[in-house]
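# Could you look at this predicted model? Sequence included:
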Amino acid sequence: MQRPEPYPARAPVAGAGRWGSGWSVADRTRAALAGRPVRRFPPSMRNPPWPEITAFLRSKWERELDYALRKELWAFRGSRIAVRFQYEWHDRTGQWHRSYGNELWDFDQDGLMRRREAGINDTDIAAADRRIFGPRLASEHGLPLPLR
């Protein structure tokens, strides 16, 4: 038996953009609600309550200042979606960083995320080399992320 699609065919494109926009505003509540809820967490975090999730995000955004994220749908089939992402942020010393990589998402028959994996690379950048500023504009949706 084939598993049901968690989204209509075009919905993964919107979903990847929604996650990126939610995280780019560094608003813990909006980020937590930007995508589908995660049903299963690593054993160390079995079904964490929202206060733990927002505490994690608070800690992240206290270190990663002026965080701005872009996600691009790479591929999807059945219950699985792959996205590319890039985000930029600076630390308290003013050093800018770019983090980039790939995420794999797998959804259950109810459309809840059952598994998420990410490979993330980090590099220091000069402020003049930034290319991501604030939430993604509507005019940028669907545009590919630059490779360099």
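That came through fine.

# can we go C-alpha only for contacts and neighbour counts from here?
Will do.

# Can you show me the strands along this structure?
Ranges of strands within the chain are 65-77, 80-90, 96-107, 113-125, based on DSSP state E.

# Let me see the contact set for the nearest residue to residue 106 once chain neighbours are set aside.
Leaving aside its chain neighbours, residue 106 sits nearest to residue 80 (4.5 Å; criterion: Cα to Cα, 6 or more residues apart in numbering). For residue 80, the contact set (Cα atoms under 8 Å, 6 or more residues apart in numbering) comprises 104-107.

# and the closest residue to residue 88 other than its chain neighbours, how many neighbours does it have?
Once flanking residues are discounted, residue 88 sits nearest to residue 98: 4.4 Å by Cα to Cα, 6+ apart. Residues lying near residue 98 (other Cα atoms under 10 Å) number 22.

# repeat for residue 106
20.

# ok, so what distance separates it from residue 125?
Distance of residue 106 to residue 125, computed by Cα to Cα, to the nearest Å: 32 Å.

# again, but for residue 28
26 Å.

# So between the two, which is more surrounded?
Shown here are residue 28 and residue 125; by other Cα under 10 Å, residue 28 has more neighbours (19 against 15).

# In addition, the following structure is provided for comparison:
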Amino acid sequence: MPPTPSTPPTPTRPPLPPFDERTALQKVQAAEDAWNTRDPERVALAYTEDSVWRNRDTFVTGRPQIIAFLREKWTRELDYALRKELWTFGGNRIAVRFQYECRDASGQWWRSYGNELWEFSADGLMHRREACINDLPITGADRRILGPRPPAERGTPIPVR
């Protein structure tokens, strides 16, 4: 008897919803770690194929658009380094606040403050992301996010200022 074709299993991205505090914290740290690679293809794997984003005034749908968006972002935002912090969670949703620093091609440093709302599918992939972000020019001497978070600083709250 010939083998019957089977549908490959849908890949999952643990931890899976519903989230508790421990798993929500894991999801937030995994997102921070991935974004700090500045690798659009790697980052996009955390999102569903049809993920929908609102990032500032830009709307993005699907992994190909996510990858294109992130490539352009990290072409403009040089030396990008990010910190995320869990704000709250419930069921399949997580809210975070974040700050990142980067410089532009002219050498001007920026600190960007924001909030994100995340909604996950049952497989642990994010299918909705809404981000509100404000930028503040800073001097190089004002920088405090100097690269990916060292392990000793994980779980440390982000200062508001």
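Good, I have the coordinates. As the structure is a computational prediction, the values presented were derived from the model and not from experiment.

# between the strands of structure 1, which gets nearest to residue 44 of structure 1?
Nearest of those to residue 44 of structure 1, taken as Cα to Cα: strand 113-125 at 14.3 Å.

# got the angle for the closest one vs strand 96-107?
170 degrees (axes from the mean of the first three to the mean of the last three Cα atoms, to 10 degrees).

# Give me the angle between strand 113-125 of structure 1 and strand 80-90.
Relative orientation of strand 113-125 of structure 1 versus strand 80-90 (the same axes, to 10 degrees): 30 degrees.

# residues touching residue 38 of structure 1, list them.
Applying Cα under 8 Å, 6+ apart to residue 38 of structure 1 gives the contacts 112-115.

# actually residue 130 of structure 1, sorry about that
residue 88.

# That one pairs with which position in structure 2?
In structure 2, residue 130 of structure 1 lines up with residue 143, judged by TM-score structural alignment.

# try residue 66 of structure 1
With TM-score structural alignment as the criterion, residue 66 of structure 1 lines up with residue 79 in structure 2.

# Neighbours of the closest residue to that match other than its chain neighbours, how many?
Among residues not flanking residue 79 of structure 2 along the chain, residue 102 sits closest, at 5.2 Å (Cα to Cα, 6+ apart). When neighbours are defined as other Cα under 10 Å, residue 102 of structure 2 has 25 of them.

# just residue 70 of structure 1 next, same as before
With other Cα under 10 Å as criterion, residue 70 of structure 1 counts 28.

# who touches it in this structure?
Going by Cα under 8 Å, 6+ apart, residue 70 of structure 1 touches 17, 20-21, 24, 85-87, 132, 136, 145.

# what about 6 Å?
Residue 70 of structure 1 is in contact with 20, 85-86, counting by Cα atoms under 6 Å, 6 or more residues apart in numbering.

# returning to what we had before: what spatial separation is found between the match of residue 130 of structure 1 and residue 113 of structure 2?
Remark: distance between residue 143 of structure 2 and residue 113 of structure 2 (Cα to Cα) = 13 Å.

# which residues do those two both contact?
What both residue 143 of structure 2 and residue 113 touch, as defined by Cα under 6 Å, 6+ apart, is an empty set.

# quick one: the residue nearest in space to the middle of structure 2 and residue 47 of structure 2, what's the gap?
By Cα atoms, centre = their mean, structure 2 has its centre lying nearest to residue 31, at 4.6 Å. In this view, residue 31 of structure 2 and residue 47 of structure 2 are 11 Å apart by Cα to Cα.

# Neighbours of the counterpart of residue 23 of structure 2 in structure 1, how many?
Using TM-score structural alignment, the equivalent of residue 23 of structure 2 in structure 1 is residue 11. By other Cα under 10 Å, 11 other residues sit near residue 11 of structure 1.

# gap between the equivalent of residue 93 of structure 1 over in structure 2 and residue 81 of structure 2?
For residue 93 of structure 1, the aligned position in structure 2 is occupied by residue 106, per TM-score structural alignment. Using Cα to Cα, residue 106 of structure 2 is found at 18 Å from residue 81 of structure 2.
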